[in-house]
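Trainee: my questions are about this predicted structure, shown below with the sequence.
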Amino acid sequence: MAEKITAEQRTEFGKGAARRIRREDKIPAVVYGHGSDPIHVTLPGHDTMMALKHGGANALLDLQIDGTSQLALTKQVQIDPIRRVIEHVDFVAVRRGEKVTVDVPIHVVGEAGPETLVVTENATVQIEAEATNIPEYFEVSVEGAEIGTLIHASDLDMPSGSTLLADPELLIVNVTQQRSEEALEAELEEAEAEAGIERDEAEAETEAAEGAEGGDTEAAAEGDSGE
């Protein structure tokens, strides 16, 4: 379900206007789509943040703009990397019943069998779905999965009315054998040994050269002392 958010249409643009909007705990946003001009709006900060959090990467909002309702699909959210607050949101205008192309996140749950390593090969999968029926994520269970288990895009449970656009053979999760500490240490030692061969030879040559120079110096010093 799309969460209703009251939006204010805005006519001021630019960095200065955006800063003023954010100081008021609001968020500047733009709604694109359907061949019409972009709609620039201001959204309530807290309510929008919660709606986007609940809806996930493809959150659908019902924007109330000047008394009219506009369904808007989230396309890009800009977040301040320091303060972790929403700075701007881009939406795409959609209609009920309309199908859209989206990338849906993968959530892996469960505990695989002993001595296994679960690798998520692809974190999202592309599908076509009705704008009002986009899954928040695909849940993939690896409970009890054994070594060699492979989960492909074709194994995902598509919601009614949705179509998988990704290659059905796209590998989503790979359950492999867990590598023991001994194996990792052995590989590390082998890598260090391989890297150290050239380094040791170079060091040996340097030490030999330094030793020869040192011997000549000592011999000269002893000769001087004898005189």
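Mentor: Received the coordinates, thanks.
Trainee: use CA for all of it now, contacts and neighbours both
Mentor: Fine.
Trainee: quick check: longest helix of the chain.
Mentor: Longest helix in the chain by number of residues (criterion: DSSP state H): helix 181-226.
Trainee: which strands and helices sit next to that helix?
Mentor: Applying 3 or more CA pairs under 8 Å, 6 or more residues apart in numbering; DSSP states H and E, we find helix 181-226 packed against no helix or strand.
Trainee: most centrally placed residue in the chain?
Mentor: Central residue of the chain (CA atoms, centre = their mean): residue 123, 7.7 Å from the mean position.
Trainee: in the protein, which spans are strands?
Mentor: 3-9, 26-32, 39-44, 60-65, 68-79, 86-94, 99-109, 116-120, 124-130, 138-141, 150-152, 163-164, 171-177 (DSSP state E).
Trainee: need these in TSV (columns: mean neighbour count and distance to residue 187).
Mentor: Shown next, in TSV, are those (neighbours: other CA atoms under 10 Å; distance: least, CA to CA, whole Å):
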stretch	mean neighbour count	distance to residue 187
strand 3-9	18	53
strand 26-32	22	51
strand 39-44	20	54
strand 60-65	21	49
strand 68-79	17	41
strand 86-94	20	44
strand 99-109	17	29
strand 116-120	17	18
strand 124-130	19	32
strand 138-141	16	31
strand 150-152	18	26
strand 163-164	16	40
strand 171-177	19	16
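Trainee: how about JSON lines for those, with distance to residue 208 added?
Mentor: Converted to JSON lines, these look like this (distance: least, CA to CA, whole Å):
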{"stretch": "strand 3-9", "distance to residue 208": "77"}
{"stretch": "strand 26-32", "distance to residue 208": "70"}
{"stretch": "strand 39-44", "distance to residue 208": "74"}
{"stretch": "strand 60-65", "distance to residue 208": "73"}
{"stretch": "strand 68-79", "distance to residue 208": "59"}
{"stretch": "strand 86-94", "distance to residue 208": "63"}
{"stretch": "strand 99-109", "distance to residue 208": "58"}
{"stretch": "strand 116-120", "distance to residue 208": "48"}
{"stretch": "strand 124-130", "distance to residue 208": "58"}
{"stretch": "strand 138-141", "distance to residue 208": "61"}
{"stretch": "strand 150-152", "distance to residue 208": "56"}
{"stretch": "strand 163-164", "distance to residue 208": "67"}
{"stretch": "strand 171-177", "distance to residue 208": "47"}
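Trainee: alongside the first one, take a look at this:
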Amino acid sequence: MSNDTVKLTAEARTQFGKGAARKIRRDHKIPAVMYGHGAEPVHITLPGHDAMMALKNPNALLTIVLDGDEQMALAKDVQRDPIKPVIEHVDLVIVRKGEKVVVDVPVHVEGEAGPETVVTVDHATLQVEAEATNLPESVTVSVEGLEAGTQILAGAVEMPAGATLVTDAEALVVNITQQISEEALEAELAEAEAEAGIEHEESDAEAAEGAEGEAAEGAEGEAAAEADEAKAEDA
């Protein structure tokens, strides 16, 4: 749990549209909008570097300072550039001390499962409800020594103090299965390729091996034919 807030000094935004947003980003700032608790949406800009560092934690509690007034907020939506490491826009929702909010919290898997097992995480995050000023950074699931066939459901994950699970308790979080052998994997792959109609060209080694086999079969056939002829002559 974390009670720390990150303080960001914002500026009021008066120009809108794509051109204005591009100019804001060129100035190493981030366009944002802050709303909630019945207040009119407030359009602001955030300091680029400081905001990017703060938003590395998706549930960071922010203190937005605007014209000397402070407002606590959480990032509701962070729009990132698909290629460049740039935040294009942030939606901030105002929160109050003591208010409970629902957030997605990462699942952290620790420990080593039993031998020859594969650990699959089906839910990388869980929704939990907690006080805005006391949000968990993650939830921990231990797989230490667990055998194949073990399934850990959301309801079995221990919640941090003050947090309540919102995700369906029957949701599969971690699945532990038997590791497949190389032979079985190759057989499955060959079967799947056969069903898909995929044919592989023979390698030079396989072709040579096949040719040797055919030559040997031919030699055996000739020898058998000669033996039959000899028997017929003796008769």
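Mentor: Noted; the coordinates are in hand. Note that the structure is predicted; figures quoted are calculated from it, not measured.
Trainee: before we move on, back to that, the residue nearest to the centre of structure 1 touches residue 103, doesn't it?
Mentor: No: judged on CA atoms under 8 Å, residue 123 of structure 1 makes no contact with residue 103 at a distance of 9.5 Å.
Trainee: quick one on the thing from earlier: OK, contacts around the residue nearest to the centre of structure 1?
Mentor: Contacts for residue 123 of structure 1 (CA atoms under 8 Å, 6 or more residues apart in numbering) come out as 105, 106, 107, 172.
Trainee: try it again at 10 Å.
Mentor: Residues in contact with residue 123 of structure 1 (CA atoms under 10 Å, 6 or more residues apart in numbering) are 103, 104, 105, 106, 107, 108, 138, 172, 173.
Trainee: over to residue 133 of structure 2?
Mentor: Contact analysis of residue 133 of structure 2 by CA under 10 Å, 6+ apart lists 1-5, 60-62, 72-73, 95-101.
Trainee: separation between it and residue 16 of structure 2?
Mentor: 32 Å (CA to CA, to the nearest Å).
Trainee: now residue 83 of structure 2
Mentor: Taking CA to CA, one finds residue 83 of structure 2 at 24 Å from residue 16 of structure 2.
Trainee: neighbour-wise, which of the two wins?
Mentor: Counting neighbours by other CA atoms under 10 Å for residue 83 of structure 2 and for residue 16 shows that residue 16 has the greater number, 12 against 6.
Trainee: which position in structure 1 pairs with that one?
Mentor: Alignment note (TM-score structural alignment): residue 16 of structure 2 maps to residue 13 of structure 1.
Trainee: wait, what's in contact with the closest residue to residue 4 of structure 2 other than its chain neighbours?
Mentor: Excluding the flanking residues, the one nearest residue 4 of structure 2 by CA to CA, 6 or more residues apart in numbering is residue 61, at 7.1 Å. Residue 61 of structure 2 makes contact with 2-7, 54-55, 72-75, 95, 132-135, according to CA under 10 Å, 6+ apart.
Trainee: which of those residues show up in structure 1 as well?
Mentor: Comparing the contacts of residue 61 of structure 2 with structure 1 on both residues aligned by TM-score structural alignment, their matches' CA atoms under 10 Å, the contacts found in both are 4-7, 54-55, 72-75, 95, 132-135.
Trainee: of those, closest to residue 155 of structure 2?
Mentor: residue 135 (18.9 Å; CA to CA).
Trainee: quick one: what's aligned to residue 215 of structure 1 in structure 2?
Mentor: In structure 2, no residue is paired with residue 215 of structure 1, using TM-score structural alignment.
Trainee: look up how far residue 224 of structure 1 lies from residue 215 of structure 1.
Mentor: For residue 215 of structure 1, the distance to residue 224 of structure 1 - CA to CA - is 14 Å.
Trainee: which of the two has more neighbours?
Mentor: Set side by side, residue 215 of structure 1 and residue 224 show more neighbours around residue 215, with 12 against 9, by other CA under 10 Å.
Trainee: quick check: that one vs residue 77 of structure 1, distance?
Mentor: 70 Å.
Trainee: what about stretch 146-153 of structure 2, distance to the chain center?
Mentor: Centroid separation between stretch 146-153 of structure 2 and its chain, computed with CA atoms, centre = their mean, to the nearest Å, is 20 Å.
Trainee: end-to-end on that stretch?
Mentor: Across stretch 146-153 of structure 2, first to last residue, CA to CA, it's 14 Å.
Trainee: which residues in structure 1 does it align to?
Mentor: The aligned range for stretch 146-153 of structure 2 is 145-152, by TM-score structural alignment.
Trainee: give me the residues contacting the matching stretch.
Mentor: 110-122, 140-142, 167-178.
Trainee: cool, stretch 181-201 of structure 2 as well?
Mentor: Counting by CA under 10 Å, 6+ apart, 116, 179, 180, 207 sit against stretch 181-201 of structure 2.
Trainee: need these in JSON lines (columns: distance to residue 48 of structure 2 and neighbour count).
Mentor: Shown next, in JSON lines, are the contacts of stretch 181-201 of structure 2 (distance: CA to CA, whole Å; neighbours: other CA atoms under 10 Å):
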{"residue": "116", "distance to residue 48 of structure 2": "47", "neighbour count": "12"}
{"residue": "179", "distance to residue 48 of structure 2": "46", "neighbour count": "13"}
{"residue": "180", "distance to residue 48 of structure 2": "48", "neighbour count": "12"}
{"residue": "207", "distance to residue 48 of structure 2": "63", "neighbour count": "12"}
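Trainee: now the residues you listed as JSON lines including distance to residue 229 of structure 2?
Mentor: JSON lines is the format used below for the contacts of stretch 181-201 of structure 2 (distance: CA to CA, whole Å):
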{"residue": "116", "distance to residue 229 of structure 2": "60"}
{"residue": "179", "distance to residue 229 of structure 2": "58"}
{"residue": "180", "distance to residue 229 of structure 2": "55"}
{"residue": "207", "distance to residue 229 of structure 2": "33"}
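Trainee: and the two most separated of those?
Mentor: For the contacts of stretch 181-201 of structure 2, the farthest-apart pair by CA to CA is 116 and 207; their separation is 36.3 Å.
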